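Q: structure for the following, please:
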Amino acid sequence: MNVLVADDDANILAGIADFLQWRGIDTDCASHGAQVLELCRQHQYDVLILDIMMPRVSGLSACQQLRALGVTTPILFLTALDTLDDKVRGFQSGADDYLVKPFAMAELVCRVEALSKRESRQMLRRLSFGPLALDVEQATASREGQPLNLTAQSFKLLKHLVAKAPRAVPREELEQLLWGDNLPNSDALRSLLYQLRMQLDKPFSQPMLTTVRGIGFRLTLPRDTHANETEL
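A: Below you'll find the predicted structure:
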């Protein structure tokens, strides 16, 4: 399990991170909401644990922005704000759970594990990355609610890219996934990627499928292409 914890109190942040890591949970840390947004563009997490009162971008705002981007990662607010109105605002912003400080570490871990298991069960049926959603059982995909007309091979390719997103996937890994040791020709993957991009990117203003020079291919959130990346 990979968790992101965000809190502007360095002592609380370190304490949570140490305990989660002791429990075998990989943990990244952030001290403000803007850092949360940047890390979520670079990595895919199983659960986000966010304080609400953070500088630069609050936990509420970070949650709202992530949900607006289509990020469905479970979010748990861990905060000193304890009124009913505070909790209602938290859930209305898109949170999945809410835990008030002070808290017991054991309870926090139980809640994180429950959120992760719930998400894992849902991922057996669906995958998502930003505005992109896949129904695994039906082998269908959509971006911003608009259906994508994909062949079986294109869906298989997209499913793998979504599962790995936002990490880059080497060309060799994709070729092995699609054809095993029976690669039709050297341009087969390029042709399939072109077909996928015609459905995934061409109808929209911002591309998601990019080439990472010297590495392979990856999906990015719109407006998140880096200097060493190009559109296909």
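Q: from here on, just use CA atoms for contacts and neighbour counts.
A: Will do.
Q: quick one: the strands in this structure?
A: 2-6, 26-30, 47-50, 75-79, 97-100, 126-129, 132-135, 140-143, 146-148, 169-170, 209-212, 216-219, 229-231 (DSSP state E).
Q: could you single out the most deeply buried of those?
A: strand 47-50 (a mean of 26; mean count of other CA atoms under 10 Å).
Q: what is the burial count for residue 43?
A: Residue 43 has 14 neighbouring residues, counting by other CA atoms under 10 Å.
Q: another one to check against the first:
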Amino acid sequence: MQVLIVEDNRDLAANIVDYLDARGHVADTAGDGVTGLHLAVTQDFDAIVLDLGLPGLDGSEVCRRLRDAGIATPVIMLTARGEIEDRIGGLELGADDYLVKPVSLRELEARLRAQVRRAQGGLEQTRLQVADLILDERTRSVTRAGQPIQLARLDYQLLRLLLRESPAVVSRTRLETEIWGDTPPETDSLRSHIHRLRRVLDRPFKQPLLHTVHGVGYRLAALDELSE
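A: Okay, here's the model as predicted:
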């Protein structure tokens, strides 16, 4: 995701940028409403994180001007104020979601992803596919070449993430955080899960789909996608 962070608290903005960067996203920042509005209007972003209490133009005015200009980029508004009136006001001005500080960075990223999927029409997608490998999120079923594949819960979650990001490389750090949160196991459990996935997804078939990118992470892709 390409994300614009409009936040005058430099420490918070830096924390958000560092977190998103570590998860494979790209984040730009603005420390006031005027700069944030200019960047949002002149550049393309997948989502905007917008502080309500900004110098220059406050977040509500920035959001209103964006919507008046016909810019539909998803906006998640941040504020230190938790009153219901602030939440309603931000949503009525065109914000798509709302978080009260202090913000959980993990929750913020999850909400950003949800808003981007909604904007791209992907919320209703339940069928993820690479080559002849299909995962149906509605039924939690997995098949390859029409053959059912049984997966344990964590293996299923790992496969779903790799399918959602395919054919991009997903870093080890991100995979571990998605599966185990902020407390990954001390042992290299990720390698064990990848080994089990490769055994059931690839070994019975001619074409491998699960690939290791040494020093980075893993990707799920067909051979023709690897050559692009």
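Q: now the strands of the first structure in JSON lines, with distance to residue 90 of the first structure?
A: Conversion of the strands of the first structure to JSON lines gives the following (distance: least, CA to CA, whole Å):
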{"stretch": "strand 2-6", "distance to residue 90 of the first structure": "15"}
{"stretch": "strand 26-30", "distance to residue 90 of the first structure": "19"}
{"stretch": "strand 47-50", "distance to residue 90 of the first structure": "11"}
{"stretch": "strand 75-79", "distance to residue 90 of the first structure": "7"}
{"stretch": "strand 97-100", "distance to residue 90 of the first structure": "7"}
{"stretch": "strand 126-129", "distance to residue 90 of the first structure": "22"}
{"stretch": "strand 132-135", "distance to residue 90 of the first structure": "24"}
{"stretch": "strand 140-143", "distance to residue 90 of the first structure": "27"}
{"stretch": "strand 146-148", "distance to residue 90 of the first structure": "29"}
{"stretch": "strand 169-170", "distance to residue 90 of the first structure": "35"}
{"stretch": "strand 209-212", "distance to residue 90 of the first structure": "33"}
{"stretch": "strand 216-219", "distance to residue 90 of the first structure": "29"}
{"stretch": "strand 229-231", "distance to residue 90 of the first structure": "36"}
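Q: compare those strands and give me the one nearest residue 176 of the first structure.
A: strand 169-170 (10.2 Å; CA to CA).
Q: could you list every helix and strand that that closest one packs against?
A: When contacts are defined as 3 or more CA pairs under 8 Å, 6 or more residues apart in numbering; DSSP states H and E, strand 169-170 of the first structure packs onto strand 216-219.
Q: so where is the lengthiest helix in the second structure in the first structure?
A: Using DSSP state H, we find that the single longest helix of the second structure is helix 105-119. Mapping helix 105-119 of the second structure onto the first structure (TM-score structural alignment) gives residues 105-119.
Q: wouldn't residue 159 of the first structure be in contact with residue 135 here?
A: No. At 9.4 Å, residue 159 of the first structure and residue 135 do not qualify as touching, with contact defined as CA atoms under 8 Å.
Q: quick one on the thing from earlier: after superposing, tell me the mean distance of the longest helix of the second structure to the first structure.
A: Superposing on the first structure and averaging over aligned pairs (mean CA distance after the TM-score superposition for the first structure), helix 105-119 of the second structure comes out at 0.6 Å.
Q: contacting residues around that helix?
A: The contact list for helix 105-119 of the second structure (CA atoms under 8 Å, 6 or more residues apart in numbering) reads 16, 19, 20, 46, 47, 73, 74, 76, 96, 97, 99, 123.
Q: could you measure from the residue nearest to the second one when sequence neighbours are not counted over to residue 49 of the second structure?
A: Here the nearest residue to residue 19 of the second structure in space, its sequence neighbours aside, is residue 105; by CA to CA, 6 or more residues apart in numbering that works out to 7.1 Å. Taking CA to CA, to the nearest Å as the measure, residue 105 of the second structure and residue 49 of the second structure are separated by 12 Å.
Q: tell me which residue lies nearest the centroid of the first structure.
A: Central residue check for the first structure by CA atoms, centre = their mean: the C-alpha nearest the mean position is that of residue 44, 4.0 Å away.
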